[in-house]
Every structure is written in C-alpha cells, then in structure tokens.
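Enquirer: quick one: sequence plus predicted model below, questions after.
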Amino acid sequence: MSQFLSIIGWSFLPNIATSWIQTIYYGLTIRAGDPRPQPGSPRFNHHRRNIHILVIALYLAYTIYEADYDLRRQGSFYTDLGVPFSASDRDIKSRFRRLAALHHPDKTGADAAADSAAYFIHLKAASDTLQDAAKRFAYERLGPETVAWQKCVTVRDYVARGVFSGILPHYAVAAGSIYVLGLLGYMDFGKFYRWLILLSLCVFEIQAVTRPRFPALLDGLNFLFAATASHPPYLPFQLISLARKLTITIYIALSQIGPLLKMDASPSRRSADDDNELLLQGLNRLEAITGQFDADSTRLMDMEMAPFKGDAEATANLQGKMREWLIQNTIRADPMVRDALGTSLRKRRVDVPAGAKGNR
C-alpha cells in the first residue's frame, strides 16, 4: 500500500512543488513592478527545468530515507530479542528467558494479558527461529515469512522455495513490466541502465540467498554503520527489501528527470516567424508607450501655459525665453555642436587661431 501511495505521489507532487518553488523564487529575486517571465518563454522554461530537477532529486532522497525508516521501525528478531547478529544459541536462549519472565501473560495484569500473549508468542517464534540453524539462515536472507514455511526443513529447502517462489517470479514480473512500458513509449530514457540495474539486483539477491556468508557489500555497510554509530546494521533480507523499493523509485525518477537532462540548458531558439512576431509586439508596445508619454507631455504643457492663456505678448516672450534656453543649454553645450561651429568659423576666418572651437 505504501509503495502504491509512493507511486501516486511521484505522479503529481514534483510538479506541484516545482510550481510553488518557482513562484517563491520569482517573488524573492524579482523586484515588485518588474515583469516576470511568462509561462512558455525560454527563461521561464529554463528556470522550471532546473527547479524540477532539484525537486525530483530531493524527493528521491526523501523516499530513500522513508524506506529506510520503515525498515528500522519494523525491526528484526535480533532487535526484538536484543542480541547481536553473532549471538550464539546459548545467548539467545538466555535472553529469551529474561524477556519471558517480564512479558509472560501470567506475569502481567488482566488488562494487558492479550497484548502480552501476542508479544510473548512473537518472542518465542524469534527465539526458536534463531536457535535453529536452517531457519536462522533462511530468516536472515529471506525474511520473517520463512517462519510460516512448515514443510521446509533444510537450508536447501528454504533456498529452493525462496528462489523459485519469490525471487525469480518477482524479477520476471519486473522485466515484463519494463518491456511492456518500453513498448508503450514509457521509460525510454536510460533503458539500458534500467535493465542493468534489474539484472545486477537479481544476481546480487541470488548470491545473498545462496551463500553461507553475508555479501561483501552488506559487511561493508554494517562496518560503516558500526564505526559511525549512526545506523543499526542490516540483515540481507532488509537490504534486499530496501533495494527493491529503491529500484522502483529510481525507475520513476529516471522517467521524470531523464527528458529534462536531455534538454539543452540554453534557451531554445525560436523560428524566424516567432522572432518577427515578438519584434512586432515589442514595437507596438513601444509605440503605445510613446503615444502615452506624448499625451502626458502635452497635457502638462497645457497646464503650465494656462496662466498665459489670452496674453499674446507674454506667450511670445515665454516661447522666446524657452527657445533661447534650449539653444544655450542643450544645443550649444553639446561638444559635437561646438566642434561643428568651430569648423565652420575656421572656414570663414582665415586668421582664426588654431584649435578654436567656435565659442568666441
């Protein structure tokens, strides 16, 4: 059920989170009043691509943590009894006796009798399983469901049932699903790596189930956990269960992040028609803004000239002063105009001093 909910979450949560984060990003990086990139524009698509990749990577990390947390919460027979993986039969029996003295239904009150009985039965099953060499071997590699395999007696029986009724059918269904989804056009990105991961995991699982010792990878992880004291050690069936869950999650992540990685990071080039259309739209907006500025300037000028309305002499005097101010402060102050005037005067006056700029 949790795996099904995880798949549903992968189908819509990254897109929702990407939209929210992109909106927040624009709110923090774009000043109020400045235009934001419009949906569909190259800049908008570039930002959405990068944010979506980040969201998928973070969600993948979260699903890995969640799967690991579920495994630790479920525990194992070793953690329930409080003994290490290397505990002997004598240590297991001694530990069970101490726990039985605490949790036996006869030792607890009537209110907790039902819970105590269930927990005591669980401890008894754990103790019996770990004290039987064949059952212990099967439990460590195939999980707690081996307790119900009553017809299995030897290690060969457990391994045969685990391989032919659990491992091979699981990977046959997984391979068929990948093949069918590939025919339907899904999961095209990284198809080779999907098959490689599936084959590698199948080989690893068969090797972990059939060998008397734990896999070297598991020993390395457990050594690292013990050295850092950051995580309880894994049993083979726990690592296999985690790998199966992560394989599905990684497949989904690849199907979403793959097309984004294949996209060019730079904005895509538009066609000539699109460029012309954008240019025309920009010119139209510029023309509209210019017309608005012209109307505003005319209105302001009319407001400034209102006191002189009806007085022709004052109006003419004001216009003359404005013309003189424009000539003195705008036209004559321009270096290019001054140089042009100097050149013109040099042509007219032969005796003009060298280097004159026409300002005499």
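Expert: Good, I have the coordinates. Numbering: from 1, shown residues only.
Enquirer: use CA for all of it now, contacts and neighbours both
Expert: Fine.
Enquirer: my guess is His46 contacts Ala265. True?
Expert: Yes - assessed by C-alpha atoms under 8 Å, His46 is found in contact with Ala265 at 6.7 Å.
Enquirer: pick out whichever of these two has more residues nearby.
Expert: Set side by side, His46 and Ala265 show unequal neighbour counts under other C-alpha atoms under 10 Å, the larger going to His46 at 19 against 13.
Enquirer: may I have the distance across stretch 31-46, first residue to last?
Expert: Across stretch 31-46, the straight-line distance between its terminal residues is 20 Å, by C-alpha to C-alpha, to the nearest Å.
Enquirer: next, the buried residues of that stretch.
Expert: For stretch 31-46, a neighbour-count test (16 or more other C-alpha atoms under 10 Å) marks Pro42, Arg43, Asn45, His46 as buried.
Enquirer: quick one: contacts of stretch 144-159?
Expert: Under the contact criterion C-alpha atoms under 8 Å, 6 or more residues apart in numbering, stretch 144-159 has outside partners Ala125, Thr129, Ala134, Lys135, Phe137, Ala138, Tyr139, Val209, Thr210.
Enquirer: which ones are touching the last one?
Expert: Okay, so that is Thr210. Contacts here follow C-alpha under 8 Å, 6+ apart; on that basis Thr210 touches Val159.
Enquirer: can you check the second one too?
Expert: Going by C-alpha under 8 Å, 6+ apart, Thr129 touches Lys135, Arg136, Tyr139, Val147.
Enquirer: how about 7 Å then?
Expert: Contact partners of Thr129, counting by C-alpha atoms under 7 Å, 6 or more residues apart in numbering, are Lys135, Arg136.
Enquirer: what about it, is that helix, strand or coil?
Expert: Here Thr129 is helix, with the state taken from DSSP: H, G, I helix; E, B strand; the rest coil.
Enquirer: then this one, side by side with the first:
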Amino acid sequence: MAYSGHLSLATDQLISFAGWFFLGHVSSPTRPFNSSILISGFTGGQLAPVHLLLPHHPRRQPQAHPGSPQYLAHRRAIHISVVVLYLLYTIYEADWQLQRTGDFYRLLSIPLDADERTIQSRFRRLAAQFHPDKLPPTVTPAASATATAHFMRLQLARDALVSGPRRFAYDRFGPDVLMPRWSHCLTVHDFVSHGFLHLYLPFYLSTAAFMFLANLAGYMTWGRYWRWLAFASMAAFEGRVISAPELPFVVARVLNPIFRVLGHPPYLPFQAVVVARKVLVAVFVALQQVAPLLRPPMKTQMSEAERLRLLVERQEMLVMGAHMKVGKLLEEELRPFMGDGEALVELQAKLEERHVRNAIEEDGEVRAAVERARAGTRGYANGSLAHGELQVPLEVDSPGIQPVDQGHLG
C-alpha cells in the first residue's frame, strides 16, 4: 500500500500548514500574494488578459496603471481567485490520493459491512487466482513477483478485517495499525488509546503550539477567533471518529450517499479525517489571506496636524472654485462692453466708486453713526426729544424750505 500511515499524514499536514502560513506572512492586504505577481508577469505586467474575465469590461485590453484603484481591485480579485482555486485543488488532490491508494475493502471487493464469512469466502477466491503456487509455469519472473506481492496484500487485508478489534482500528487509523509498534494492542481500548496518544495528541498539540506562538509573535491576527473555533471543531470531529463505533452523521448520511450516486467509493473514518484535515488547512489559509481582502479598508487615525492640513487644502480648493466661478460670471457681465473702450473706462470708474461706497457702508463706525442719526431723527419727529438734544442737523433737499434755526424754537 502506498499509504504510509497516520503519523506521516500529520507531518504532511503540518508542513502544508507551515508553508501556507509563510505565504500568508509574505502576503498582506497591501502587499499582494506572490501568485498574483506571477500572473501579472505572465500577462505583461498590465493584467490585460485577466480584465477580459472580469465583469463590466468589454473585449479589450485596458491599461490599468499600477497603484490605481482599478489595478488594485483587479489584483485583489486575482489574489482571491488563485488562493481559492488552489485550496480547492488541494482538497481534490487529497481525495484523489486516497482513491489511488485504495483500502482493504476495495482490494477484496467487499462492502463496508461485510461479515467474517463473506471476507473469508472472497479471500479464497482471490487466493486461487493470485497464489504463487497457482501460477502457470510459463509466467515470467516479473509477473510472478507482482502476483506474490499482490497476494501478500490480500493476506494483510484479510488478517486486518477478520479480527474485530483490528478492523475497528483499521477503519479509524488506516493501515498504520499493521505496523510493529501496534503489535501489543489486542482490544479496541488498546488500539484507541495507542492511536490517541501517538497520533491524535501529537498532531493537535503541535498545531495548537504553532498557532499560539504565531499569535504571540503578532502573526495570524485575522480571524483569530474563527481559526481557533475551526481547530476545536476539527479536534472534536476526529475525537468522535476514532472513538465512536459508527461513522459520523455527516459522513454516513450525507457524503457516502452522495458518493454512491456519483459512483465514488464511500469514505472510511480515517479517509474522512484525511480530507477534513485538508479542509482545516484550507480554512486557515482562507482566514489568513482571503478574509482581509474581503473586508472594507480600515480607517486610519490621523494626527491633528494632518487633519488641519487636509482642512486647509479643502478650503483652498473651495476658494479656487469660487474664484473661477466669479470670474466666469464677471466675464459674462462684461461681454456686452467688449470692444467699446469708453464704455469700459466708464464702467471701471463706476465699479471703483461702488466699491468705495460699499467699503464705507460696511465700516463699523460709519454704520454706528448712521444708526444714531436715524434714531435721533425719529425721536425729534415724534416730539420725544427735548430742545437741544438733536445733535445731527437735518438736510432739507426740497427747494424753498429753509432750515429751522434751533435758537428760535423756544
């Protein structure tokens, strides 16, 4: 069998997770993933062919400049697509490897619920075909060696499945239970205890230590809660698989019925664990690399000097816009006088006079004096002011009316 055991599986998972963690550390929301850089290089640095796959783009090659919002958005889409597709490929590759390796049930061509009598009967028929003594004398040495090796695998399969405790252990830990270090196990409790201590605990303790140290070092900060939740869920799932007498519900009632319809071989418990661990690694990678890109950009805190600078720049832009608008309005007003020099000179004099008058009227002291004069005039006209209280003489503009001498008013 090409499958090398559960311990090598744990090592493979840790190496895979460490490699993806390194790529996640190199990558960040502001520093795209290396694979997107490779794709950018293959497309000439402008991401032109990739634009054809994105929505709202006709069949053309827009040149998005590096650093522009369009360029960053498309590069982010490439990053997410590459990571997600590769994660799906790793899960498919794990399933393909399991199907290529096979298992003892498929080797003997028996169902998963076959009893001991069915297993022995099937083995005798296969032994009559592949036993070295049954081979014809004209067979080549290479074919004889192949048949002998196949017969030995059939014997291993029969020995593993006819024993109740060993069959229970094989379904949950794989062919590793046939190794010499498992030879002291005789009961189901022995097999489960050995697998728990030598396979289950080393993998999850080493993975938890790696995650904890990475968090202390300031890495893997995105989705920390969900990462630990996925890790705990996977540990509970595998603990349920290696200790329960039946398959988990999701495998027995969901995956295996779908596999029967699709013609895919059903999963044994240890095969479900292999794929579930790949899914766990995929969740870790998605939280490390994809999740930060799906979140809106965080607003950074600005210092007081930066805030004032932005405010001044905004005011300058508003003043420039108002100046341009006033200039256009003035140009429209002066359009009828264009070409008439005397009219322009007269208009300029009138504007200067109006400007001076407005400046005088807007002066605070002048406005206060005018208000006092108006108040005094109203009080004298109403008879509320005594003789001599009116300090500002009235101007009489009507012809024939002479100013009243205040000395004769008594």
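Expert: That came through, no problem. Owing to the predicted nature of the structure, the values given are computational and were not obtained by experimental measurement.
Enquirer: next, the TM-score between them, please.
Expert: TM-score of the superposed chains, computed with TM-score structural alignment, normalised by the length of the first structure, equals 0.68; 279 aligned residues with a C-alpha RMSD of 3.5 Å.
Enquirer: that older thread, give me the buried entries from the contacts of stretch 144-159 of the first structure.
Expert: Applying a neighbour-count criterion of 16+ other C-alpha under 10 Å, the buried members of the contacts of stretch 144-159 of the first structure are Thr129, Ala134, Lys135, Phe137, Ala138, Tyr139, Val209, Thr210.
Enquirer: what about stretch 116-125 of the second structure, how far off from the first structure?
Expert: Between stretch 116-125 of the second structure and the aligned residues of the first structure, the post-superposition mean distance stands at 1.0 Å (mean C-alpha distance after the TM-score superposition for the first structure).
Enquirer: in the first structure, what stretch matches that stretch?
Expert: The alignment of stretch 116-125 of the second structure onto the first structure (TM-score structural alignment) covers residues 89-98.
Enquirer: not counting its own residues, what contacts the matching stretch?
Expert: If you take C-alpha under 7 Å, 6+ apart as the criterion, stretch 89-98 of the first structure is touched by Leu81, Val83, Ser127, Gln131.
Enquirer: surely Ala322 of the second structure is within a helix?
Expert: Yes - looking at Ala322 of the second structure with three-state DSSP, it is inside a helix.
Enquirer: show me what Leu72 of the second structure aligns to in the first structure.
Expert: Structural alignment places Leu72 of the second structure opposite Asn45 in the first structure (criterion: TM-score structural alignment).
Enquirer: please list the members of the buried ones among the contacts of stretch 144-159 of the first structure that lie in helices.
Expert: With helices taken from DSSP state H, the overlap with these comprises Thr129, Ala134, Lys135, Phe137, Ala138, Tyr139, Val209, Thr210.
Enquirer: ok, so of these, who is nearest Pro236 of the first structure?
Expert: Relative to Pro236 of the first structure, the closest of those is Val209; by C-alpha to C-alpha it sits at 8.0 Å.
Enquirer: gap between the closest one and Leu235 of the first structure?
Expert: Spatial separation of Val209 of the first structure from Leu235 of the first structure under the definition C-alpha to C-alpha is 11 Å.
Enquirer: using the three-state scheme, assign Ala64 of the second structure.
Expert: In three-state terms, and counting by three-state DSSP, Ala64 of the second structure is coil.
Enquirer: Gln319 of the first structure -> the second structure?
Expert: Gln319 of the first structure maps onto nothing in the second structure, by TM-score structural alignment.
Enquirer: ok, Glu205 of the first structure - how many residues close by?
Expert: Burial of Glu205 of the first structure is recorded as 23 neighbouring residues (other C-alpha under 10 Å).
Enquirer: re earlier: now for the ones in helices among the buried ones among the contacts of stretch 144-159 of the first structure: which two are most distant?
Expert: Taking C-alpha to C-alpha as the measure, those have their most distant pair in Thr129 and Thr210, spaced 18.4 Å apart.
Enquirer: select the longest helix from the second structure.
Expert: Among all segments of the second structure classified by DSSP H, the helix with the greatest residue count is helix 69-101.
Enquirer: what's the average distance of that one to the first structure?
Expert: On the superposed models, the aligned residues of the first structure are on average 1.4 Å from helix 69-101 of the second structure, with distances taken as mean C-alpha distance after the TM-score superposition for the first structure.
Enquirer: select from the contacts of stretch 89-98 of the first structure the one having the most neighbours.
Expert: Each of the contacts of stretch 89-98 of the first structure was scored for neighbours by other C-alpha under 10 Å, and Ser127 scores highest at 23 neighbours.
Enquirer: from Ala322 of the second structure, how far off is the counterpart of it in the second structure?
Expert: Ser127 of the first structure maps onto Arg158 in the second structure when the alignment is built from TM-score structural alignment. Taking C-alpha to C-alpha as the criterion, Arg158 of the second structure is separated from Ala322 of the second structure by 92 Å.
Enquirer: this completes my enquiry, with thanks.
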